[in-house]
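> Structure, please.
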Amino acid sequence: MSDTAARSDDRPTTTKSFTPRVFSGAQPSGNMHLGNYLGAFKNWGKLQDDYECLYCVVDLHAITVWQDPARLAAQTREAAAAYIAAGVDPERAILFNQSRVAGHAELSWMFNCVARIGWLNRMTQFKDKAGKNREKVSVGLYVYPTLMAADILLYKGTHVPVGEDQKQHLELTQDIAQKFNHDFGREVFPIVEPIITGEATRVMSLRDGTKKMSKSEPSDMTRINLTDDADTIAQKFRKARTDAEPLPETADGLDDRAEARNLVNIYAALADLPVAEVLGQFAGKGFKDFKDALVDVAVAHLSPVTGEMARLMGDPATLDAILDRGAEKAAALAEPVLDEVKETIGLLGAGRRG
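Predicted coordinates:
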């Protein structure tokens, strides 16, 4: 195989049978927000019915940029609390923080030796995050995608729920798995498949509908935090940017109306309705009426999540115990995979511990 990654249209399907297994995670690098919830957490609980699931607080990814140590620890617990409040059951899924399983970093190094500079140079998210200062950002930010590949393949994950902005990273994971299997003539890793669900897999800023809702935006008014109370949620939605036109009858009428489309998508996802049905209810109405209804739906849906998060975060010892148990389970799955990888590569002593 050449050093150029195979493209998605010629990437082979897996012939070996792998256990259907989902891996996903989020960074604890800021407040958990509505974009995290609708784009990821809300769907994770449902996946527990059909897959063996691992849900990870990816704290090693977070430190690709500097983090205040005390704040990072608190945000790791907040992320775990958000997962559980949104429906992840630690008795049915494996919930842990990434740094507790050394295999993530170990396999990431091996994948750094499989991936190619040209592949990483094409990663648009690195270009977006590095901006004009790419010579000054950490090496970790540059090789972030190989760590993401290690996160998934350390457990031979077969499916990953992703938003549109993560599809390129998942394609790199597929390329790494394919190249490793080809180079060593063994089907060690599955070719991971994406799961894209819901009406609002990509939630945008409340102040600029062309930008993704983000923890890193300076203004708190750009996002709904999962810790926001009902009054704060109402204030933020009522001040969200819109336009002067009434809501259209069909989704086509939302073209070139980024803020309107974002709010309609959020309503649809929270109410668990198709966009067409939401527009059927509000066609011809102005945004004051629509925002009032959106506030009602959002508060009704998010208040139980916020309350459960507060309860869990008030008991950090229990959260730590959940993460400890999850890390033990994750490590038990990871160890034989690492041994197989090392034996395949030819690293002496694979499987010998202690």
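
> CA only for contacts and neighbour counts going forward, please
Will do.

> buried sites along the longest helix along the chain?
Across the chain, the longest stretch assigned as helix under DSSP state H is helix 316-345. Buried residues in helix 316-345, defined by neighbour count with 16 or more other C-alpha atoms under 10 Å: 319-320, 322-324, 326-327, 329-331, 334-335, 337-339, 341-342, 344.

> Also this sequence, please, to line up against the first:
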Amino acid sequence: MSKPVCFSGVQPSGNPTLGNYIGAFRPFTAYQNSHNAYFCVVDHHAITVRQDPKELRENSFAVAAWYIASGLNPADCTLFIQSHVPAHVELGWILNTFAQIGELERMTQYKDKAARYMDNVNVGLFGYPVLMAADILLYNTDEVPVGDDQIQHIELCRDIATRFNENTLRKSSHFISQSKEIMNDHLARLRKDLKRKGKSDEFIWEMLEQERNFASSLKDKLDDLDHLDGWNYHDSVFNIPKAVTPIAGARVKDLREPTRKMSKSLPGAGCILLSDSPDVAFKKIKSAVTDTENYIAYDPINKPGVSNLIEILGACMNRSPQMIAEELDGYQYGFLKNLVADAVVSMLRPLQSEYNHLMDDKFELTMILRRGAVKANETASATLKRVKDSLGYVTF
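Sure, this is the predicted structure:
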């Protein structure tokens, strides 16, 4: 039995945060043995916001290094850079024709970034979710491990895939029916034309038999509703993926503004970077915003700051926030902050050590990414051909 497929990606923009590690890098490691796993550095997505070329190149290597430092083994998964697989952009263009403007206008992240980057609201930013759908669908993905802020994009991906499948299956059924009629009409016209030219019945029979033999494999396939040009009309072109979020810490909040996500695009005193020293990380956690009640409870609506700390601790300990809150009932905020700081620092130390080792040897990273691109291209190219065949493109 084949393994299910998972795909996820991280942008090489800015320094990854604790939220990226808890919500993305670390959960990815659980998939590399149980799934046919693809993990991507999505550099095309990064340029929807202006990037310094030198920093983009360095950050692309850095994201790959954080993937591996977090526990991904390139021998057990496919790790690659998005721009090294041309099918991503090509499929993205095709899927643009199956996405509706109204759908994209409703995307929350588009609205947020359009407000933040008012001087550069570009078409790429608007169409970002469609390219993301292409990223996912190219690999026949079953599961997409993401933070909960990406759920809306996954739902759009599912809608686009379903729309595409319904359209091509409907057209293919019509094509099969018409192809049978075309073949029969062709043989009838050929017989009539040869008869008009005075050819013998024996000659006509031989010519018709040659035509039948020439078309027999195609006609048999059409009669059986089987494969045509390598694509099975019984099957949908795209698998319909689903989003999967980790049990805790799926969306780590900013320590100073716990109502918004901890984001590498908005670094500050409330944002713990994976590159922060233990002392810096400790100080940021100790100064985290809580409230005036001074009792520990998990209540994201009324106690967002405390609940954020509980989520972080739960993620570090692989336990649910409800369990953490129950165990810390009766303790005060200072005790909670010390627990969170110790857990985060203990988690960062080995992670940073491995990351630094990988970044010191870019040759090794380059070879890993090249091998990953070769593997990814093989699957992506096959999917893209299937898409093109279903739409009527001339393919080879």
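
> Could you tell me the TM-score of the two chains?
The TM-score (TM-score structural alignment, normalised by the length of the first structure) is 0.90; 331 aligned residues with a C-alpha RMSD of 1.7 Å.

> For the longest helix of the first structure, give the aligned segment of the second structure as residue numbers.
Residues 362-391 of the second structure are matched to helix 316-345 of the first structure when aligned by TM-score structural alignment.

> how close does that stretch sit to the first structure?
Once fitted to the first structure, stretch 362-391 of the second structure is off its aligned match by 0.8 Å on average (mean C-alpha distance after the TM-score superposition for the first structure).

> which residues does Leu339 of the second structure contact?
Each residue near Leu339 of the second structure by C-alpha atoms under 8 Å, 6 or more residues apart in numbering is listed here: Leu313.

> how would you label it: helix, strand or coil?
Put simply, Leu339 of the second structure is helix when judged by DSSP: H, G, I helix; E, B strand; the rest coil.

> same thing with Gly268 of the second structure?
At Gly268 of the second structure the chain is in coil, as set by three-state DSSP.

> could you measure the residue nearest to Asp320 of the first structure when sequence neighbours are not counted against Ile84 of the first structure, distance?
Nearest non-adjacent residue to Asp320 of the first structure, counting by C-alpha to C-alpha, 6 or more residues apart in numbering: Arg77, 7.5 Å away. According to C-alpha to C-alpha, to the nearest Å, Arg77 of the first structure and Ile84 of the first structure sit 11 Å apart.

> Are we agreed that the residue nearest to Asp320 of the first structure is in a strand?
No - Arg77 of the first structure: not assigned to a strand; according to three-state DSSP it is helix.

> What residue in the second structure is paired with it?
Looks like Arg77 of the first structure aligns to Phe61 there (TM-score structural alignment).

> measure that match to Ala37 of the second structure for me?
Applying C-alpha to C-alpha to Phe61 of the second structure and Ala37 of the second structure gives a distance of 19 Å.

> cool, and Gln322 of the second structure?
In this view, Gln322 of the second structure and Ala37 of the second structure are 30 Å apart by C-alpha to C-alpha.

> Neighbour count for these two, which is higher?
The residue with more neighbours, out of Gln322 of the second structure and Ala37, is Ala37; 25 against 16, by other C-alpha atoms under 10 Å.

> Which residue of the first structure sits opposite the more buried one in the alignment?
Matched across to the first structure, Ala37 of the second structure falls on Cys53, judged by TM-score structural alignment.

> got the angle between the helix or strand that contains its match and helix 316-345?
Assigned by DSSP states H and E, Cys53 of the first structure belongs to strand 52-57. Relative orientation of strand 52-57 of the first structure versus helix 316-345 (axes from the mean of the first three to the mean of the last three C-alpha atoms, to 10 degrees): 110 degrees.

> give me the stretch of the second structure that stretch 153-162 of the first structure matches.
So stretch 153-162 of the first structure sits over residues 137-146 in the second structure, by TM-score structural alignment.
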